[in-house]
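Enquirer: after the sequence you'll find the predicted model.
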Amino acid sequence: MTDFAPRHLGPDDDAVARMLEVVGYPSLDAMVDAVVPESIRRREPLALTPVPDESAALARVRALADRNTVVTSLIGGGYYGTVTPNVILRNVLENPAWYTAYTPYQPEISQGRLEALLNFQTMVAELTGLDLANASLLDEATAAAEAMTLARRRSKVAGATFFVDAECHPQVIEVVETRAEPLGIKVVAGDPHTDLGAHEVFGVLLAYPGTHGGVADHRATAAAAKEAGAVVCATADLLALTLLTPPGEWGADVVVGSAQRFGVPMGYGGPHAGFMAVSDDLKRSLPGRLVGVSVDAQGDRALRLALQTREQHIRREKATSNICTAQVLLAVMAAMYATYHGPDGLRAIADRVQRLTAAARGALVANGFRTTADTFFDTVTLRVPGDADRIVAAALAEGLNLRRVSADEVGFSLDETTTPEVVVRLLAAFGIAATVDELDLGAPSGLPAALRRTGDVLTHPTFHRYHSETEMMRYLRRLADMDLALDRTMIPLGSCTMKLNAAAEMIPITWPEFAHLHPFAPADQAAGYRQLVDELEAALVEITGYDAVSFQPNAGSQGELAGLLAIRAYHRDRGDTSREVCLIPDSAHGTNAASAVMAGMRVVVVGTDDHGNVDMDDLRAKVDEHGDRVAAVMVTYPSTHGVFEEGIVELCRIVHDAGGQVYVDGANLNALVGLARPGDFGADVSHLNLHKTFCIPHGGGGPGVGPVAVRSHLAPYLPGHRLFPTHPDSGAPGPNGGVGAVSAAPFGSAVILPIPWMYVTMMGDRLQRATELAILSANYVAARLSPHYPVLYTGSHGLVAHECILDLRPIEKATGITNEDVAKRLIDHGFHAPTMSFPVPGTLMVEPTESESLAELDRFCDAMIEIKGEIDRVGAGEWPADDNPLVNAPHTAPVVGGDDWDHPYPRSLAGWPGGRPGHDGVEWKYWPPVGRIDGGYGDRNLVCSCPPVEDLAE
């Protein structure tokens, strides 16, 4: 029997005793009592009974998986069967070197995933025919909404109307409408070729191909729209674009879509990598992350995030998007799928899909069926007056799911997994008897001759080299070896909770019963998913003290937006339409303010005091000033400064007395589980970062899940979804009402929900122990480092919550050494840096989590203390301020091993700080692949796709 909790929790009882001695408390209970205010402390244990044995928990989730029915899906509509090459499945999706990595904000130790993302950007840019693409967005629907707001910013048309092609997928149209309404944007859906001229629009979204299968020629429409001043956007299918003229060639300024069918399973809706590509003149309006090419300290080529990175933290309520994450792990998979198959392989897959579709359509037309369009790539919609239900049932009897468009229309979409035998079964559902040999695989193509792609695509050598499994395996290993992820070292990032992603938690996500379901499959085929969702919801309700949870938001930022939209809808439903002020402390996470603006609210900033707490006097003054215009307050608890604020109950009372709602950002829930519940101490709504507190991997910057949890009065306003009815067996509100969809799939990134389900199931009420050890670990680090680096904020007993902020500003003032210098020197020690300059410039925020052992905590503290010793030598004048181990860090192997060395410190200190490891230490040395990167150079000389071959030759 393998008891999970001791495997998840780093410090054992002996380590806890030693840590408590350093912190200065006789017991863990005594320390927690001193940290957590009594006014919010929950004394009852969590009503969660653990299934401690990993095998037993896996057997339980296996039983849930068995309740799902995997039926061959021909539903389409943006989700398709695909084959994940095993070399990518094993070496990326199932490889902790990839799934435990953090967002590449420290580029020197992220070159592998940055190269993979650059491949993704290059792939998308070339296939869409545009100048550059970002490093992925959350899904196709939210990418379309981002395209709408980009168009609004850049168009000079005075009106506020956005035209959407009715041939866009229904979920795309719904999310666009959800996002448009609070911004005062009017969305008109129709036929762009006949209806667009009747409207003055700032932007148009064209479908290519359409959801019902047609491949429209948009050239004249795009030209007319641009002539009228509109920004032309398009949704596109990457596989179809291997055969179709790219939208950038027929006039699109922005192209969005999903890379799901490039090797990423449907997963009942996600996660999948959305994409956005833009023309060069829109590059500085591009939302999300962008990988660019720069140089390092030695002048060698190096990659980094460019331009838009974390703009929310800089521009806050003036940010143009609240997106602060991506779908990196899935973008890497899609990019590697394209790399592995190459342009010829992708075209072969697309051509096979097209030929099978043509064969199926030809047989149907020959037997008297009428289609809704004469053109097609992989999708055909048929007119079957009054007969749709019978045909759908007949297809199900053949083991196929068709798309029921209406009582009079059915559709099917073929994909990479479709075989001729599947086509024969499809025809049988329509009453047509055929054999594989009778299929006409030479039937005329459904692609218009004028829109056939010409010229080469994916020309970079990367897409031509790695077609054997040997080469691909080595390429993936080489990229992974460039990076530091959680599989190598502690990642002590404050605010981002880089917890263990246990193997037992990860195992179920690749099971076919979870991985291969279409999000719009009949509800009875997903009974296991719904039971898992219901059980996870019940656990989160118990943990948070709320009453209902929606899992639809597929990132924390989208959970924020959904929560604020619920508050807005609640006020409007009560007639309080003037409530539009959102109070936000100046210490808040940058997405808070950006989300509030996107929800149609006006941000009013509340100050913080010298201790990092919300300034209660300023809060009262702002509430008095804005009165019945106050809609909500957004606070992070424990605070962004890493402190349990004593005044949180009073804060909730003040805002409630003014008629507002309290939004508690759940980013720091890892310090609350089992000890306090937001729903008990006054909060009305929170988003929960499942990729933080509940162990979903960060994946190099995504996937994430940001479910929104609410009190009962806000439950009717949770996100809805037109394509999914309320589940009849669930007592909680179904995902069909509320404020409209906030992501493409009804349950967001559903395939990774088994991960937090496994974590909660195996931990049960021992989740409280995890919280206590997270708090203890942070206070242990603070106690060890406070003699060397001032700890900026503490609570009333001199203790921190689950993270601590180290103040390097006095050090910089005295020596010139910055927090960035310390961060880069930590790389020489084999560590990822803590969070830099958030929430306070010039600081480092450390969060060790409960999963790190005392030995690893000590290794980190020892490295930080040794670095402080080096800073002191700079301060004493022993080393020049402009030539010392810190400002030159990180040191690469070529630098340390090179023939030239003219620095005033020895090579051994540069490359092996702390001495070469022996038998009692860590017996490996991480060498960063590049030196310190020149970020300014990368922004001034923006290159965001794979460099040309001639540049590589240079």
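Expert: Thanks, I have the structure now.
Enquirer: C-alpha from now on. contacts and neighbour counts both.
Expert: Will do.
Enquirer: show me which helix runs longest in this structure.
Expert: Counting by DSSP state H, the longest helix found in the chain is helix 328-366.
Enquirer: show me what counts as buried in that helix.
Expert: 328-344, 346-347, 349-364 (16 or more other C-alpha atoms under 10 Å).
Enquirer: quick check: end-to-end length of stretch 799-818?
Expert: The first and final residues of stretch 799-818 sit 25 Å from each other (C-alpha to C-alpha, to the nearest Å).
Enquirer: what of stretch 432-451?
Expert: 32 Å.
Enquirer: ok, P553 touching G704?
Expert: No. Under the criterion of C-alpha atoms under 8 Å, P553 makes no contact with G704, lying 9.0 Å away.
Enquirer: need the contact list for the closest residue to R907 other than its chain neighbours.
Expert: Nearest non-adjacent residue to R907, counting by C-alpha to C-alpha, 6 or more residues apart in numbering: V896, 5.7 Å away. Residues near V896 by C-alpha atoms under 8 Å, 6 or more residues apart in numbering: 907-908, 910-911.
Enquirer: more crowded one of P553 and G704?
Expert: Neighbour comparison, P553 and G704: the larger count goes to P553, with 31 against 28 (by other C-alpha atoms under 10 Å).
Enquirer: can you pull out the helices in the stretch 201-350 of the chain?
Expert: For the stretch 201-350 of the chain, the helices defined by DSSP state H, counting those that start in this stretch cover 219-227, 238-241, 247-250, 311-315, 328-366.
Enquirer: name the SS class of the residue nearest to R907, please.
Expert: Classification of V896 using DSSP: H, G, I helix; E, B strand; the rest coil returns helix.
Enquirer: so it versus R478, what's the distance?
Expert: Distance from V896 to R478, by C-alpha to C-alpha: 21 Å.
Enquirer: putting a second one here so we can go through both:
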Amino acid sequence: MPTRATPLAELENPSEFIARHIGITPDDEARMLAAVGSFSRQELVAGIVPRSIARSTPMQLPPAVSEAAALAELRAIAEQNRVFKSFIGQGYHGTLTPGVILRNILENPAWYTAYTPYQAEISQGRMEALVNFQTMVTDLTGMAIANASMLDEATAAAEAMTLAKRSVRSKSNRFLVAADCHPQTIEVVRTRAEPMGIAVVVGDIAALLQDGDCFGVLAQYPATDGTVHDLRALVATAHAKDAAFCVAADLLALTLLTPPGEWDADIVVGTTQRFGMPMGNGGPHAAYMACRDAFKRSLPGRLVGVSIDAEGQPAYRLALQTREQHIRREKATSNICTAQVLPAVIASMYAVYHGPDGLRRIAERTARLSAILARGLAQMGLEITSATGFDTLTVRTGDATNAILDRAQRGHANLRAIAEGCLSVALDETTTREDVVSLWTWFAGDAAAVPAFAAFEDADTRIPAALRRSSVFMEHPVFNTHRSETSMLRYIRALSDKDLALDRSMIPLGSCTMKLNATSEMIPITWPGFAHIHPFAPRDQLQGYATLERQLCDWLSQATGYAGISLQPNAGSQGEYAGLLAIRAWHKARGDAQRDVCLIPSSAHGTNPASAQMVGLRVVVTACDAQGNVDMADLAAKCEQHADKLACVMITYPSTHGVFETQVKDLCALVHRHGGRVYVDGANMNALVGVAAPGEFGGDVSHLNLHKTFCIPHGGGGPGVGPVCVVEDLVPYLPGHDTAGLDHGGVGAVSAAPLGNAAVLPISWMYCRMMGADGLTQATETAILSANYISARLKDHFPTLYASANGHVAHECILDLRGIAKTSGVTAEDVAKRLIDYGFHAPTLSFPVAGTLMVEPTESETLDELDRFIDAMMAIRAEIAQIENGTWPQDDNPLKHAPHTAARLLQPEWTRPYPRELGAFALPALRRAKYWPPVARIDNVYGDRNLFCSCVPVVDYAQA
């Protein structure tokens, strides 16, 4: 009898990706369930997630499709975008990403799957790249110190305003902004200023400075219309009023222009987008902030500094105010806890690749083409509004404006209508001679009237002689060495080899969700249809992005239970901020502007109180009980005490302690009865998707971290996306964007671009499309199972601090090491450093409870990897026992000396009480595959006392 052929439907497996994303097989699952004492995954989850909040209906998402099908569908969406040549400028320019950087950084998981460098010893490569970034910025701006990147130019300008406010002697409440700053920057500054009670005055700076006092000034250099203003006299006037002078400066222009630091500016901000990062419909791009030395201890964001390790060798580490918002909470000066590390690395490598001479050549060519364009337009009888400029010029076009715009668009190009009867044209490194001739043709309307290009080839730049740069920059060898691609390739590889990222091993960080960033999800971000789009291009050219936004918002609404979503916030902290602005605007619209109290449990993420402070809310802390849950009695008392002023409560769910609190619906109802709204921090959404929805169980607002739950990579500490999600009556108060023509109900732009970090949204779209409702739910359930498996396997070695009544945790568990510290002197940090010897990034250290490690395995890890981590932790516990029984001294043992470098282990003299082999190969498997840390344990105190944040020669900081 012939064998029956397998049905075709069984050979077509559209959900194959689910099994590739989720690391646990059915056989693995059975073993894990036995370890945790559950019959099935569903039974386990049912016993953990309170039945009162469990979803009654599944998410309505399209069925999962294969990787190939999803890519084909997304490519069709990308092709709905129309990629025109952009001459819009306005802070976004065409750029050429060197292939060696594109392939080996932007598309390389060794770089994009890395985590924020809080564990410095395993982050030396990306931190060296960030020190290069900081050095590049300080050299080009002429300032004393720069941070490791900001979210975008507009939010950097807003941070400059608040930095100025807290750093100068002036008691004025006025912040002056030049009218010729980029309009999106003015808009974001206004959004940020209003809840803080800062009066933003926009106009002519010279006139405004004569009109009264201020605490700060912001000017654009060059201005948005291309003019290069001489701001030196204005700086002196501002300083006479005890005010800070802030400058938004174009870094490429600063290769030719006198840098602001040389004319005594106080703070300089801007974007590094044109240093190799595609426009991407607005992001992600690394902004920068540099300031004078006196302001360095108030500088927001991250700062990479140089210290020494335990062997006296130089080493990099995060310096000064690292995670300030978690330490200072409502007294924090900024809520930023992410940066744009991956784009910053690309910008720094662009500078390494080109060097100072190459950057100057690119700038000189761009400026020369702009001057040639201006000469030709003038010969054609058109008026250029300014005699000065770098890459941008503005032309008076009068009644011909629309006709010129139309001719350009028919030529697949976009110009900028900057004012009535005026068009602006911005050139960049992608501009060609043919582009200049095309521009002349569009302005003339008659090809016969176009002058010959050769007639103007000797045109000098339009940079004023008094402002031409004479100082050198980027003299450090790193910017003057790697000229061949071989050398560049090896430098990039050498740095990545120093680091431990997700491509090497599990990164078990609690609250940070380091899950798989699948290659198929990453592929579309460099497609031209997504990468080469200007955020302020005409909307009819952005239909693909409109489709992507609509579909992704629909799917996220299904996951969260909310009615409306904005994808504009370009970090989780910005999503928090936007959500609180929505609550504040809603109260204000109802005549309840007096409602300004925000209740926050003591266990909350530090960004919560920092965000509340930024929107003008008063933080009142509520207690937690012994199990880490919100103390409902204390919450009720605080609601009653502040009933007429209660604006909202902010909670994290599942809690920061990794537990599903059973009274969350009661909590929401209690706050609602007192007229407040409920903000549910979406940091732990990885434990909710498919099993519970905050918009259904009582939440009014949440932000999501797409760089966590929805698979956008961490990139070494950014980029991120922090969508804000709201219930129906708060939808009108989602952030708008006047510059992009998007209406709003009183909440202006929170990011420079209307769709924020738009270019990485395809990653989350692909994840949702390939997983479908069933796959997303399975991912959540598997994450919960994996966390409980680790907790159960380690309970006799490191007890879990918080658990539900049945002993289970959510998607993460907090391992309690406080007792060990008393018996052995070993701290949680010692265990974290010893894990490096075992080839692991440490779990989250001492958060939310000092002396603990918070572990989150995610659904993407295999059982083999989970067991490898468990074996390492058990082996470390056995080492601690050796200290407890007196075999090793408390100050001389493998944990206190961890991590062990190869250089130290190979030294002829070895005097420690344990064998070298134990430092190197604590488990047999390490002999087959070993990560060698490039530096020993780093001295943080030394680094803060001897602060170096740029590429300083070794001899200089060795003598500090």
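Expert: Sure, I can see it. Note that the structure is predicted; figures quoted are calculated from it, not measured.
Enquirer: of the contacts of V896 of structure 1, which are reproduced in structure 2?
Expert: With both residues aligned by TM-score structural alignment, their matches' C-alpha atoms under 8 Å, the contacts of these that structure 2 also has are 907, 910-911.
Enquirer: surely R468 of structure 2 is in contact with L254?
Expert: No. Contact criterion C-alpha under 8 Å: R468 of structure 2 and L254 do not qualify, at 9.2 Å.
Enquirer: the more surrounded of the two?
Expert: L254 (25 against 14).
Enquirer: tell me the counterpart of that one in structure 1.
Expert: Counting by TM-score structural alignment, L254 of structure 2 corresponds to L241 in structure 1.
Enquirer: L318 of structure 2 too?
Expert: L318 of structure 2 maps onto L305 in structure 1, by TM-score structural alignment.
Enquirer: same thing with S471 of structure 2?
Expert: By TM-score structural alignment, S471 of structure 2 lines up with G455 in structure 1.
Enquirer: how much space between its match and T245 of structure 1?
Expert: Applying C-alpha to C-alpha, the value for G455 of structure 1 to T245 of structure 1 is 10 Å.
Enquirer: look at these two and report which has more neighbours.
Expert: T245 (22 against 5).
Enquirer: what's near enough to touch the more buried one?
Expert: By C-alpha under 8 Å, 6+ apart, T245 of structure 1 lies in contact with 451-454.
Enquirer: for it, which non-adjacent residue is closest in space?
Expert: Of all residues not flanking T245 of structure 1 in the chain, R453 sits nearest, at 4.2 Å (C-alpha to C-alpha, 6+ apart).
Enquirer: that neighbour touches T242, doesn't it?
Expert: Yes. With contact defined as C-alpha under 8 Å, R453 of structure 1 counts as touching T242 (7.2 Å).
Enquirer: between these two, which one's more packed in?
Expert: T242 (26 against 16).
Enquirer: OK, contacts around the nearest residue to the more buried one once chain neighbours are set aside?
Expert: Excluding the flanking residues, the one nearest T242 of structure 1 by C-alpha to C-alpha, 6+ apart is R347, at 5.7 Å. Listed by C-alpha under 8 Å, 6+ apart, the contact set of R347 of structure 1 reads 239, 242-243.
Enquirer: rerun that using 10 Å as the cut-off
Expert: By C-alpha atoms under 10 Å, 6 or more residues apart in numbering, the contact list for R347 of structure 1 reads 239-243, 341, 353, 457.
Enquirer: what is the nearest of the residues you listed to W511 of structure 1?
Expert: H341 (23.9 Å; C-alpha to C-alpha).
Enquirer: residue contacts, the closest one?
Expert: 85, 262, 347-349, 463-468.
Enquirer: now flag whichever of these is closest to F681 of structure 1.
Expert: F262 (45.9 Å).
Enquirer: counterpart of the closest one over in structure 2?
Expert: Taking TM-score structural alignment, F262 of structure 1 has F275 as its aligned residue in structure 2.
Enquirer: number of nearby residues for that match?
Expert: F275 of structure 2 has 28 nearby residues by other C-alpha under 10 Å.
Enquirer: now the residue nearest to it when sequence neighbours are not counted: how far from Q641 of structure 2?
Expert: Among residues not flanking F275 of structure 2 along the chain, A347 sits closest, at 4.9 Å (C-alpha to C-alpha, 6+ apart). When distance is defined by C-alpha to C-alpha, A347 of structure 2 is 51 Å away from Q641 of structure 2.
Enquirer: need the contact list for R916 of structure 1.
Expert: 908-909, 922-925.
Enquirer: so which of the residues you listed is the closest to R620 of structure 1?
Expert: Nearest member of the contacts of R916 of structure 1 to R620 of structure 1, counting by C-alpha to C-alpha, is V922, at 53.1 Å.
Enquirer: sorry, back to before: and the gap between the alignment partner in structure 1 of the residue nearest to F275 of structure 2 and A277 of structure 1?
Expert: Correspondence of A347 of structure 2 to structure 1, assessed by TM-score structural alignment: A334. In this view, A334 of structure 1 and A277 of structure 1 are 15 Å apart by C-alpha to C-alpha.
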